[in-house]
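**Student:** Pasting the sequence and the predicted model now:
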Amino acid sequence: MSQENNPLPMTRAPDGIVRAHTLPHKGLVRHASPLSLLVLGGVLLLGVSGLLGHAGMDRDTYRSDTLSHTLDVEMPVVIRTGDFFETRLHVKAGADIAKLTLAVPVGLWREITVNAMVPQPESESADGEAYTFDFGPLRAGKEMRIKIAAQVNPRLHGVLEGDLELRDGERVLVRAPRRLRVLP
């Protein structure tokens, strides 16, 4: 045969490939182990079940009140690292508060990035123990809702806990113990 009639020259198969490898297979050919399919299915079911966070029950509303004031805190109790989340606070003043201050312990916001707080506090500060946000006066019988949008930094996992405090300046009015479990 001349090169003109056969445009592709004959090539040799790579080492280890024999003619039997190129013939069609007869019968059932396995491409994946049933065990790998079961493991994949188990991982998918575990993720959908919500046992690793984000189930319908992963948010909690905690109410802390005294004879005069009430603080409701809604925040997740289980969250995954890297996720965005919201904390909502609802303050009811039973008596005049001259300088409504929210104090968040440093341990509760370790490796947390706060993206927004609505309404914006009049002033904010931090010491070694807490971040404090001053919102000004709140008259008796009035309410204030505060929304905090935050994100868990990717390297964080474990448990964060501490007492949120509602203060009148430096005087503690209400404490709300909170605990946040961060899964990898």
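**Tutor:** That came through, no problem.
**Student:** okay, CA-based contacts and neighbour counts for the rest of this
**Tutor:** Fine.
**Student:** what comes up buried for the top helix by length along the chain?
**Tutor:** As assigned by DSSP state H, the longest helix anywhere in the chain is helix 34-49. Neighbour counts over helix 34-49 (16 or more other C-alpha atoms under 10 Å) mark no residue as buried.
**Student:** go on, stretch 145-153?
**Tutor:** Buried-residue list, stretch 145-153, by 16+ other C-alpha under 10 Å: 146-148, 150-153.
**Student:** picking up where we left off before, quick one: residues in contact with the following helix or strand past the longest helix of the chain.
**Tutor:** Proceeding N to C from helix 34-49, the next assigned helix or strand is strand 59-65, under DSSP states H and E. By C-alpha atoms under 8 Å, 6 or more residues apart in numbering, the residues outside strand 59-65 that reach it are 70-78, 174-176.
**Student:** here's the one I want to compare it with:
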Amino acid sequence: MRRLFPDGIRPEHRQPGRWDGAASPLTFLLLAGAMLLALSGQLGGNAPRVQVVHLGAADLVVHDPRVLRNGEFFELRVAVTARRGLADMVVALDPAQWRDVTINTMVPAADKEDFAGGAIRLHYGPLEGGERRDVKIDGQLNPAHIGEAVGPIGLYDDERFLGAIDAPIRVMP
């Protein structure tokens, strides 16, 4: 005897269902919601934040990401324009913000690096009034880094504190 359907398949399986051949509204809404969330920048991938502070002796500009995903590569740029001569331009980084971060490149390299006053200090030497120095740091977040990395980026003229910019970065899994 010849069968019309294989074992386990009955004629009602061939009858079109309510959503056959069309996308489910629920699937469409879930996909649209995921796309809107991604486009909002709340999960990373957005343009860097630009912060500017005028400190009297110098102007400090920091380009940094607001939201990153762990394992992601990132770029931090610090620009200092001296309004008057600086004996030793020092960029100070909070070590809490740099835990579980691998630094791949730092251009230009600091003349001297040390740890003082609870900060990683990068010494770049003298900076004449009106002169600008840009520092570019490329890094990668280690997979263990999740949560908020909070810490200031400070500017010193040798040992004299000029000011800082808070640079919190939210790290998503």
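**Tutor:** Done, it's in. What you see is a predicted model; the values in this text were computed from it and never measured.
**Student:** just checking, which of the buried residues of stretch 145-153 of structure 1 belong to strands?
**Tutor:** Among the buried residues of stretch 145-153 of structure 1, DSSP state E puts 146-148, 150-152 in strands.
**Student:** burial of residue 176 of structure 1, as a residue count?
**Tutor:** Around residue 176 of structure 1 sit 17 other residues, with neighbours defined as other C-alpha atoms under 10 Å.
**Student:** Residue in structure 2 paired with it?
**Tutor:** Aligned counterpart of residue 176 of structure 1 in structure 2: residue 165 (TM-score structural alignment).
**Student:** how close does its match sit to residue 63 of structure 2?
**Tutor:** As for residue 165 of structure 2, its distance to residue 63 of structure 2 is 11 Å (criterion: C-alpha to C-alpha, to the nearest Å).
**Student:** for residue 32 of structure 2, same thing?
**Tutor:** For residue 32 of structure 2, the distance to residue 63 of structure 2 - C-alpha to C-alpha - is 31 Å.
**Student:** Identify the spatial nearest neighbour of the most centrally placed residue in structure 2, chain neighbours not counted.
**Tutor:** The residue lying closest to the centre of structure 2 (C-alpha atoms, centre = their mean) is residue 65, at 3.3 Å. Among residues not flanking residue 65 of structure 2 along the chain, residue 48 sits closest, at 4.5 Å (C-alpha to C-alpha, 6 or more residues apart in numbering).
**Student:** Tell me how many other residues crowd that neighbour.
**Tutor:** 16.
**Student:** Please report the distance of it from residue 124 of structure 2.
**Tutor:** Counting by C-alpha to C-alpha, the gap from residue 48 of structure 2 to residue 124 of structure 2 is 24 Å.
**Student:** Tell me how many other residues crowd residue 130 of structure 1.
**Tutor:** 20.
**Student:** pretty sure it is touching residue 103, no?
**Tutor:** Yes - at 6.0 Å, residue 130 of structure 1 counts as touching residue 103 under the criterion of C-alpha atoms under 8 Å.
**Student:** Now for the aligned partner of residue 103 of structure 1 in structure 2, which secondary structure element holds it?
**Tutor:** Counting by TM-score structural alignment, residue 103 of structure 1 corresponds to residue 92 in structure 2. Element membership of residue 92 of structure 2, judged by DSSP H and E, is strand 89-93.
**Student:** outside of that strand, which residues touch it?
**Tutor:** 119-127, 151-158.
**Student:** List only those of those flagged as buried.
**Tutor:** 119-124, 126-127, 151-158.
**Student:** Looking at those, which are in strands?
**Tutor:** 119-123, 152-157.
**Student:** Can you tell me what residue 60 of structure 2 aligns to in structure 1?
**Tutor:** Per TM-score structural alignment, residue 60 of structure 2 is aligned with residue 71.
**Student:** what comes into contact with the strand of greatest length in structure 1?
**Tutor:** When structure 1 is parsed with DSSP E, its longest strand is strand 171-183. Strand 171-183 of structure 1 is contacted from outside by 52-53, 62-66, 69-71, 73, 76-81, 108, 156-167, using C-alpha under 8 Å, 6+ apart.
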